[in-house]
Each structure stands twice: as structure tokens, then as C-alpha cells.
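# After the sequence you'll find the predicted model.
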Amino acid sequence: LPCFHLWFICSSHPHSMRKVANIVIGVLEGSRDDDLSPVLHTETVVMRLSCDSPVTYSKQDKELQCTVCDNLQKRLVHSEGDPYLLAVTLKGGNQSQSVRMNLSTYASPSCNSTKGQPVCLGIAKSNLYLSCTESDSGSPHLSLEVKELKMIRGEDGLKRFLFLRSVKGGSVNTFESARFPGWFISTATEDYQPVEMCAEADTSRQRVFTLLTINIK
């Protein structure tokens, strides 16, 4: 009787980052003249292990406390009771009105995209966090929600609080919605306008930010 052996060789697909499993099937069988020298037949089967199943993001210990400034030097401010942030040009002694943000980092699943570091942005000394949800018009909308966030699972609806932080040159930051890829936290050119989401192709809004560190916990 033939003897079957299986070898599993796993590698990463260079473009999709999905795991690729190569199954090499070796068939050992005798020849017709009863020669027991094995003959090896191999076959390669490629299986894609999808990362579409729910994933878990775990909160890390390190937390950055900072104020946020857009590319036009407007600071983010918050009025108590409002479910949004405003971008305002602050001068002189008014700098203290900048809202203090806690930037919490989360461990990214191994099969997740490498577009940026998953983070949550919350107002310091509160349970208010920025979240990206779908508006009545169908486009992504940024708001503040009260929430306790530690672990985020793909199936619990909390992915709306996650943003992919990309850093260039040490000070240039962008924040892309993890739930709505291609949409970024942004500010308007004018003062006293709400901080909102914008599509990557929208050049009318500012989506580059500088984080001014206050304290690292």
C-alpha cells in the first residue's frame, strides 16, 4: 500500500499579507518489480488563510498625553457638553485652552495591515473618546463618546474608536479610521469649525497634525 506524507510550509503573501500555506504531498510507493526504493511525487496546493475573521486589539501600558496642533497651527479645544472638538487659533496666554488628549496604543494583530499603529484618542481625565461612525448621509462622522476602553474585538462594534496613526519625520502625524479605511481626522481652514473626517483625496481640509507632548505615563 502506498504511504502518504504531508509537509506544511507557511509563508506570507508579499502583497495581501495573508498567510499562504503550501501543502507538499509526498507519495511513497513501490515499483511494479517489487523494488522498494521509494518514488517521491510532490504536489503543491496554495491555501489563503484569510484575516477577515474577527481580531482582537489589546491596550498597551504606554500612554502619551499631549495637545494637538494642525498644519495651520490651530489647536484642538473642547467645550464641556459638546460631542465634538473644535480647531481654533490660540494666541498668547490662551494656549492653556488646548484640550489635553490621551493617546493610547493598541497591539496590532499579526495579520493586520501595516498602515499605522492602532491608537485611541481620549480627552484626559475623562471617559470621552473620539469615534468614527456612519452619519445619516452615509459618510464617516467624527464625534466624542463616553466609553471605557481596554480590549477591542472586531465583532464588538468598538473598532469605531481605533485610528491608524502614521508618523513621518517624528512630528507629522495622520490618523486614519480603522473602521473606514481612506478616511482621516481633519480640520477646516477656518477657525472654530468642528474636527471631522475627510476622504484622502480631499485637499480642502488639513489632516496633518503635530503632537505636543505633556507627559508620558
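That came through, no problem.
# contacts, neighbours, all on C-alpha from now
Noted.
# ok, the nearest residue to Lys59 once chain neighbours are set aside - how many residues close by?
Nearest residue to Lys59 in three dimensions, chain neighbours excluded: Tyr106, at 4.4 Å (C-alpha to C-alpha, 6 or more residues apart in numbering). Neighbours of Tyr106 under the rule other C-alpha atoms under 10 Å: 24.
# how about Tyr106, what does it touch?
57-60, 117-120 (C-alpha atoms under 8 Å, 6 or more residues apart in numbering).
# please redo it, this time with the cut-off set to 10 Å
56-63, 117-120, 150-152, 162-164 (C-alpha atoms under 10 Å, 6 or more residues apart in numbering).
# Let me know the helix or strand that it is in.
Assigned by DSSP states H and E, Tyr106 falls within strand 101-107.
# Put this next to the first one:
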Amino acid sequence: MSVLEENPGMKMDCEDWERDKPQCSSKGPRVKARGPEKFTIHDGDHKVLVLDSESLRAVPDKTYILPETFFVLASRVKSACENKGSPILLAVSKGELCLCCDRKKGQSQPSLQLKKRKLSNLAAQKKWKCLPFIFYRNKVGSWNTLESAAHPGWFVCTSANPGEPVEMTKSRGGRKYTEFSFRHICKTEMSPSEVSE
């Protein structure tokens, strides 16, 4: 699989969103909003994220395994703290399933869920409706962390054991990987969920 390494100069933030949103002007043409960027996500243990039975799992990065395509869109929600990173929305399955960090009834801690929401519709929602879907993408050297906007201090993580579900953690390091690389993918590549039967 051919992938392009992440553009280190690329920054997705509110300013990009504001600049790229449709402009309403009677004097000039309308500018179309830029769509989401497509990436594969790899953890610090050389595993890739894949979609398996509507849950995300981290599996060893082998040439015969096709990583899931993640659709990443900058959120209009401004970060309260500059050090939190750029607020983004993440989706899989052609932007039809969005990652969400929320508490299920009866649970004391938040969990990572995939909810059936269109990324394009979610981006237009008010802050309080889309907050569980927002993650702060923060650069840590050449890696990125993904912190929940709705549950500060909780990070997306993978386990040291391959095949386990991707989840949320409050403790960083140890047997949990909270640092990821985003690899921009070519438009011709497709993830398993994009292949039509």
C-alpha cells in the first residue's frame, strides 16, 4: 500500500475552517468548503487501526492488511487552551460513522464509541451537540495525541496486545499507546469499508 507520510507543516484548526467555509458575497463567486482529509492512523507500536464489526481495533501493520480510512475534519469549536491542540472530528465508513467519547449509562468513565452520524452534518452542529465527537489533536514531536474535548484528560489509546479494541484512557504510557501518526492517503486508495461488493 502506498501512503504519503504526514505533511509536518499541515495544521488543521479553526482558522483553516473559517478560511475555507463558503463565503456569501453579492460581488464574487461562492467559495466551496474544503472537505475532510483522509488518513490512516498508526500507533506507537507499529499497529494500524482497522474497523471490525463496528469497533476499531489495532492490528500489526502488515502489507496485506488494509488500514481503515479516517476522515478528519477541523472543528469550528475553538480550543479553550492553546496547548490542547487543534479540535477535529474523526469518522470512518465514508464519513458515516463518527468517533465519539461519551459515558454509557451506568459507567463511571467515558468510552470510545462509533455513532451513526454523517461527518458533514456533525460539523454544522452547535458546540454542545458535537462536543463528545471533538478530539484535540496535539503534536508531540512527530506524533499526535487525541484528547477528548468532552472529557478532558481522557485520550484515545491502543493496547500493547494486538487485536484489542481502541479505547479511552486517563493514564498515559505503560501498556497503553496514546501517540499516533497520521498518514495522508492517496485518493485512489480505499479502505475495506469503502470497497463496494
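Cool, the structure landed. Computed from a predicted model, the values in this text were never measured in an experiment.
# Of the contacts of Tyr106 of the first structure, just the buried ones, ChimeraX syntax please.
In ChimeraX, a selection of the buried entries from these looks like this (16 or more other C-alpha atoms under 10 Å):
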select :56,57,58,59,63,117,118,119,120,152,162,163,164
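# Just the ones of the contacts of Tyr106 of the first structure in strands?
56-63, 117-120, 151-152, 163-164 (DSSP state E).
# between these, which is nearest Ser135 of the first structure?
Phe163 (17.5 Å; C-alpha to C-alpha).
# Pretty sure that closest one sits against Gly182.
No: with contact defined as C-alpha atoms under 10 Å, Phe163 of the first structure does not reach Gly182; the gap is 11.1 Å.
# okay, and the common contacts of these two?
Common neighbours of Phe163 of the first structure and Gly182 (C-alpha under 10 Å, 6+ apart) are Glu176.
# how about the residue nearest to Lys59 of the first structure, what's its match in the second structure?
Applying TM-score structural alignment, one finds that Tyr106 of the first structure aligns to Ser75 in the second structure.
# Distance-wise, check that match relative to Ile88 of the second structure.
Applying C-alpha to C-alpha, to the nearest Å, the value for Ser75 of the second structure to Ile88 of the second structure is 5 Å.
# tell me how far the strand holding Tyr106 of the first structure is from the chain's mean position?
Centroid separation between strand 101-107 of the first structure and its chain, computed with C-alpha atoms, centre = their mean, to the nearest Å, is 11 Å.
# mean per-residue distance, it to the second structure?
Following the fit onto the second structure, the mean deviation recorded for strand 101-107 of the first structure is 1.1 Å by mean C-alpha distance after the TM-score superposition for the first structure.
# and the equivalent of Lys170 of the second structure over in the first structure, what does it touch?
Aligned by TM-score structural alignment, Lys170 of the second structure pairs with Ala199 of the first structure. Going by C-alpha under 10 Å, 6+ apart, Ala199 of the first structure touches 139-140, 176, 180-186, 205, 207.
# got JSON lines for the residues you listed, with secondary structure and distance to Gly92 of the first structure too?
Listed next are these as JSON lines, based on DSSP: H, G, I helix; E, B strand; the rest coil; distance: C-alpha to C-alpha, whole Å:
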{"residue": "Ser139", "secondary structure": "coil", "distance to Gly92 of the first structure": "37"}
{"residue": "Pro140", "secondary structure": "strand", "distance to Gly92 of the first structure": "35"}
{"residue": "Glu176", "secondary structure": "strand", "distance to Gly92 of the first structure": "31"}
{"residue": "Phe180", "secondary structure": "coil", "distance to Gly92 of the first structure": "37"}
{"residue": "Pro181", "secondary structure": "coil", "distance to Gly92 of the first structure": "37"}
{"residue": "Gly182", "secondary structure": "coil", "distance to Gly92 of the first structure": "36"}
{"residue": "Trp183", "secondary structure": "strand", "distance to Gly92 of the first structure": "33"}
{"residue": "Phe184", "secondary structure": "strand", "distance to Gly92 of the first structure": "29"}
{"residue": "Ile185", "secondary structure": "strand", "distance to Gly92 of the first structure": "26"}
{"residue": "Ser186", "secondary structure": "strand", "distance to Gly92 of the first structure": "24"}
{"residue": "Arg205", "secondary structure": "coil", "distance to Gly92 of the first structure": "25"}
{"residue": "Arg207", "secondary structure": "coil", "distance to Gly92 of the first structure": "24"}
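# List only those of the residues you listed flagged as buried.
So, by 16+ other C-alpha under 10 Å, the buried ones in the contacts of Ala199 of the first structure are 140, 176, 180, 183-186, 205, 207.
# now, the most widely separated pair of those residues?
Farthest pair in these, by C-alpha to C-alpha: Phe180 and Arg205, 17.6 Å.
# Mind checking which residue lies nearest the centre of the second structure?
Leu90 (3.2 Å; C-alpha atoms, centre = their mean).
# Name the residues of stretch 116-135 of the second structure that come out as buried.
117-119, 122-123, 127, 130-135.
# now stretch 69-85 of the first structure
By 16+ other C-alpha under 10 Å, the buried positions in stretch 69-85 of the first structure come out as 69-72, 74-78, 83-85.
# Counterpart of Val140 of the second structure over in the first structure?
In the first structure, Val140 of the second structure lines up with Lys168, judged by TM-score structural alignment.
# What's the first helix or strand after the helix or strand encompassing Ser120 of the second structure?
Assigning secondary structure by DSSP H and E places Ser120 of the second structure in helix 119-123. Next helix or strand after helix 119-123 of the second structure toward the C-terminus (DSSP H and E): helix 127-130.
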